[in-house]
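Visitor: quick check, what structure comes out for this input:
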Amino acid sequence: MARIVIEGAHVATLDPARREFVGHVVADGNRLVAVGPGPAPAYDDARVLDGRGCLVTPGFVNTHHHLYQWVTRGLAVDSTLFGWLTTLYPVWARITEESVYVAAQASLAQLALTGCTTAADHHYVFPRGGGDLLAAEITAAQEIGLRFHPARGSMDRGQKDGGLPPDSVVEDRDEILAATEAAIERWHDPSPDSMLQLVVAPCSPFSVSGELMRESAELARRHGVHLHTHLAETTDETEWCRATYGCTPLEYADQLGWTGPDVWFAHGIHFDDAEIKHLGSTRTGVAHCPSSNARLGAGIARTADLRAAGAPVGLGVDGTASNESGSLIEELRHALLFARARGGPQALTVRAALEMATLDGARILGRANDLGSLEPGKLADVAVWNLNTLPHAGLPDPVAALVLGSPPPLALLLANGRPVVEHDVLLTADEATLASAAARTQALLTADIR
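Guide: Purely as a prediction, here's the structure:
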């Protein structure tokens, strides 16, 4: 990896002082070695990028996704969450190692093209005979070049047990725990430079037994890995938990050991004041997925209240079957606008939205020591946004231009010091080939419901 110098750009560091300046960022291998105002130190062997008119930010962190859903987009477009799931579960029951690989490549490529350098994926559908689905998406991430946190999901409560998923995609609890532990032992790299860290992630209260939730938490803590699940996404879920367990989804999760700084929940829309206070006091994280939540009419998470309480809130695209664009940069704008629509013009600032996309996401994944800000010694995950464009011309605040304006093109995206996107072109795969493969795969999976 060559030494790369970005010179003359507006730099939003997200460091503890939240410094911003016109200056330089220098990556040497996979680490940042210099970040500061003014000209960069002189190097004999560096590649120099003219950053004038550009904004440099940390690479974005996507805290919740379902990569496999890229090949099931555009279905049940007017349904609620439960209706959408009922339509799509039979389709997802057909996924294979090949279709997951194709979908993951396309999803990760789109994430890279929208500023993402670290992606957490929640994969919980494992049809029998489908092959090694986790390996398929890990291979795709390695090829596209993003830092990857695959969450080994699971479901052990199918339709015969009163759950939503078809029985063909649920697994036996012992089988799940054994497969999850084997995945951690095979794939998880706990090192500071890690490109691959595993997460333990039962799907949701209405598709997973309490025993599996509790034993999964014990397994994760035994191995020192993080925990993730869906929670409090819809009012239907709250009503179901009250009817089934006599408590709210968060009360249920808390009883099973599912709060703390090693836990984050996807969505977290329907928390009351006391629950938000509890999430803050335990430093339990939330992956905010504004576009998907709006697409499914699930509601708007109380992001300002969660942040004020001390709960880290990151951003997530969610699956592209409920967010067909799959763009992480769009989530910054939507997070800001929805927070203000709910709580007024001071509810969320443009810089708070950028923090959610970067440093807060790194905190949720347990990577804040090495990711989420531009500081010497941190990993070289860097996005250079070209604001020399008609939509951004004349906007005086580069951060506001990024968050409120049209998504700008990427002059450069570095993941672990390696260029992944340059001049808005993906370097690690051919976009046309990915698009063609995804279209063919979706046609085969969904032929009988079109």
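Visitor: C-alpha from now on. contacts and neighbour counts both.
Guide: Fine.
Visitor: check which helix or strand residue 193 maps to.
Guide: In the assignment (DSSP states H and E), residue 193 maps to no helix and no strand.
Visitor: how far away is it from residue 29?
Guide: 11 Å (C-alpha to C-alpha, to the nearest Å).
Visitor: what ranges do the helices span in the stretch 51-200 of the chain?
Guide: Assigned by DSSP state H, counting those that start in this stretch, the stretch 51-200 of the chain shows helices spanning 81-92, 97-113, 133-144, 173-187.
Visitor: figure out which of those helices is closest to residue 446.
Guide: helix 81-92 (6.6 Å; C-alpha to C-alpha).
Visitor: now do the closest one: everything it contacts.
Guide: 72, 75-77, 125, 164-166, 234, 296, 298, 445-446 (C-alpha atoms under 8 Å, 6 or more residues apart in numbering).
Visitor: please give me the structure for this one as well, since I'd like to look at both together:
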Amino acid sequence: MTPDAVTVIEGAHVVTGDAGGREYGSGHLVVQQTHIVAVGSGPAPQSYQDAIARGEAIRVDGSGRLVTAGFVNSHHHLNQWITRGYATDTTLFGWLTTLYPIWARLNAESLYASSAANLGWLALTGCTTSMDHQYVYPSGVGDLLEAEITAARDIGVRFHPTRGSMNLGQSDGGLPPDSVVETMDAILAASESAIDRWHDPAFDAMTRIALAPCSPFSVTGELMRESAALARARGVRLHTHISETLDEEAFCLEKFGLTPPQYLESLGWLGPDVWLAHCVHLSDEAVSRFAATGTGVAHCPTSNGRLGSGAAPIRALLDAGAIVGLGVDGAASNESGRMLDELHQALLVARVRDGELAMNAREALALATMGGARCLGRQEELGSLEVGKLADIAVWRIDDLAGASIEDPVVTLVIGATTLDRLYVNGRAVVAGGELLTADVETLARNAAAAAASVRPAGGSVPWT
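Guide: Okay, the predicted model is just below:
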């Protein structure tokens, strides 16, 4: 064993997130290379103590710390980091029509800058794995998917980008302008190419691809069916936005005579290989169908509040046995972009919607960890601190001014205030002492600001609302 291969955290409050809900008030966690090899109460086993004494392992003092599985961000749009602050007082459709032309100005360089800054910030707020839903592909601007995958590798987080798509422009009755849509043939070819080039099915994969037509009002039913067929033939997952607003529900009822979930099911888009973003406006029937089919839900409470879309029925989904994770969603509808905030907002939104017993702090933590892992189909590898799982770990300060007087460490994390001390992804330290190790944050900020200026509307005018 070598010091860079074995890390021993001792004296921390360890929340395993396993099926038994085990917690250790003064526990240990041992990482060897990319995997967790020991977790439990008290000091680490003697063999690791001996390794520390020989200089063959690194000991991390976990006193005053809370250790959890790293957060899994189950819905996101990395390009939006550089388009924050627009249309702050409009609902979804107005917000989209403002931003579509701005997103059309993206290129590979600006998307790399946006992605690197955004992923760095996600890492600093506890996120070890993030998906991304990039669905705007202007022509002749470079390889956008490669740009964000490169950014994820540079920051050092686990990444599940989706090859998103839109093929239903305004001239065909859709919402997006024709300038930002693609043909179905081009989308399917690009989707297959993305799988060939980037998808890694290995247990410890850092990059996996999914296919993600954008929404019922921006893609055709034919593209939805063909994307599902391609994904299932190639063994990758499916993702889309659904039931985000009442406007969307009205659109689907008028155009298809079906609610959005009914429309998805008619296209073969419910199942254990599918997870869906938002799901704010669900009937009891839809909740039951999602649970019965193993369809996942990416709950985005901050974004749904920012856009006035409503509060998703998370208590009903959980009670029905549905899979629910948490998503920051794009930073253009969640300007703070903090993964940690989503746990807090999920708990508050659930209680406002369904009463004081609708969610507790440990349930909110489970949404951000195992719930997200299940959405991405990685519950065997991620989402809890168990022997044999990948070493994606967050270490939080609970002994500072913000949290030292709160009795319950998990409440400190979810309802109170805390800061990230360390973050490990695949056993590698990405954050230590609250500082990002893989990139210079001032450079990330400077590059993101330049990229934001590059996509600002011509003439410098900013459509604030």
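Visitor: out of the helices of the stretch 51-200 of the first structure, deepest packed?
Guide: helix 97-113 (a mean of 26; mean count of other C-alpha atoms under 10 Å).
Visitor: that helix vs the second structure, average distance?
Guide: Average distance, helix 97-113 of the first structure versus aligned residues of the second structure after superposition (mean C-alpha distance after the TM-score superposition for the first structure): 0.4 Å.
Visitor: now that helix: which residue numbers in the second structure?
Guide: Helix 97-113 of the first structure lines up with residues 108-124 of the second structure when matched by TM-score structural alignment.
Visitor: ok, now stretch 242-253 of the first structure?
Guide: The counterpart of stretch 242-253 of the first structure in the second structure, using TM-score structural alignment, spans residues 253-264.
Visitor: give me the contact list for the matching stretch.
Guide: 216, 242-243, 248-249, 252, 270, 282, 286.
Visitor: sketch out the strands for the stretch 251-400 of the first structure, chain order is fine.
Guide: Under the criterion DSSP state E, counting those that start in this stretch, the stretch 251-400 of the first structure contains strands at 263-267, 285-288, 313-315, 382-386.
Visitor: redo these as TSV? Include mean neighbour count.
Guide: TSV is the format used below for the strands of the stretch 251-400 of the first structure (neighbours: other C-alpha atoms under 10 Å):
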stretch	mean neighbour count
strand 263-267	27
strand 285-288	31
strand 313-315	32
strand 382-386	27
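Visitor: in JSON lines: the ones you listed, plus distance to residue 68 of the first structure.
Guide: Output for the strands of the stretch 251-400 of the first structure, formatted as JSON lines (distance: least, C-alpha to C-alpha, whole Å):
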{"stretch": "strand 263-267", "distance to residue 68 of the first structure": "17"}
{"stretch": "strand 285-288", "distance to residue 68 of the first structure": "18"}
{"stretch": "strand 313-315", "distance to residue 68 of the first structure": "19"}
{"stretch": "strand 382-386", "distance to residue 68 of the first structure": "25"}
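Visitor: out of those, which comes closest to residue 55 of the first structure?
Guide: Closest among these, using C-alpha to C-alpha: strand 382-386, at 5.1 Å.
Visitor: just tell me the aligned range of that closest one in the second structure.
Guide: Strand 382-386 of the first structure maps onto residues 393-397 of the second structure, going by TM-score structural alignment.
Visitor: from residue 210 of the second structure, how far off is the aligned partner of residue 231 of the first structure in the second structure?
Guide: Aligned against the second structure by TM-score structural alignment, residue 231 of the first structure finds its counterpart in residue 242. According to C-alpha to C-alpha, residue 242 of the second structure and residue 210 of the second structure sit 17 Å apart.
Visitor: what does residue 241 of the second structure give?
Guide: From residue 241 of the second structure to residue 210 of the second structure the distance is 14 Å (C-alpha to C-alpha).
Visitor: and these two? Which one has more around it.
Guide: Higher neighbour count among residue 241 of the second structure and residue 210: residue 210, with 25 against 21, using other C-alpha atoms under 10 Å.
Visitor: skipping adjacent residues, who's closest to the counterpart of that one in the first structure in space?
Guide: In the first structure, the residue paired with residue 210 of the second structure is residue 199, using TM-score structural alignment. Once flanking residues are discounted, residue 199 of the first structure sits nearest to residue 151: 4.2 Å by C-alpha to C-alpha, 6 or more residues apart in numbering.
Visitor: and residue 211 of the first structure, how many neighbours does it have?
Guide: 11.
Visitor: what's stretch 359-366 of the first structure aligned against in the second structure?
Guide: With TM-score structural alignment as the criterion, stretch 359-366 of the first structure aligns to 370-377.
Visitor: how about residue 143 of the first structure, what's its partner in the second structure?
Guide: By TM-score structural alignment, residue 143 of the first structure lines up with residue 154.
Visitor: who's in contact with the residue nearest to its match when sequence neighbours are not counted?
Guide: Excluding its sequence neighbours, the residue lying closest to residue 154 of the second structure (C-alpha to C-alpha, 6+ apart) is residue 438, at 6.9 Å. Residues near residue 438 of the second structure by C-alpha under 8 Å, 6+ apart: 154-156, 430-431.
Visitor: out of those residues, who's nearest residue 144 of the second structure?
Guide: residue 154 (15.5 Å).
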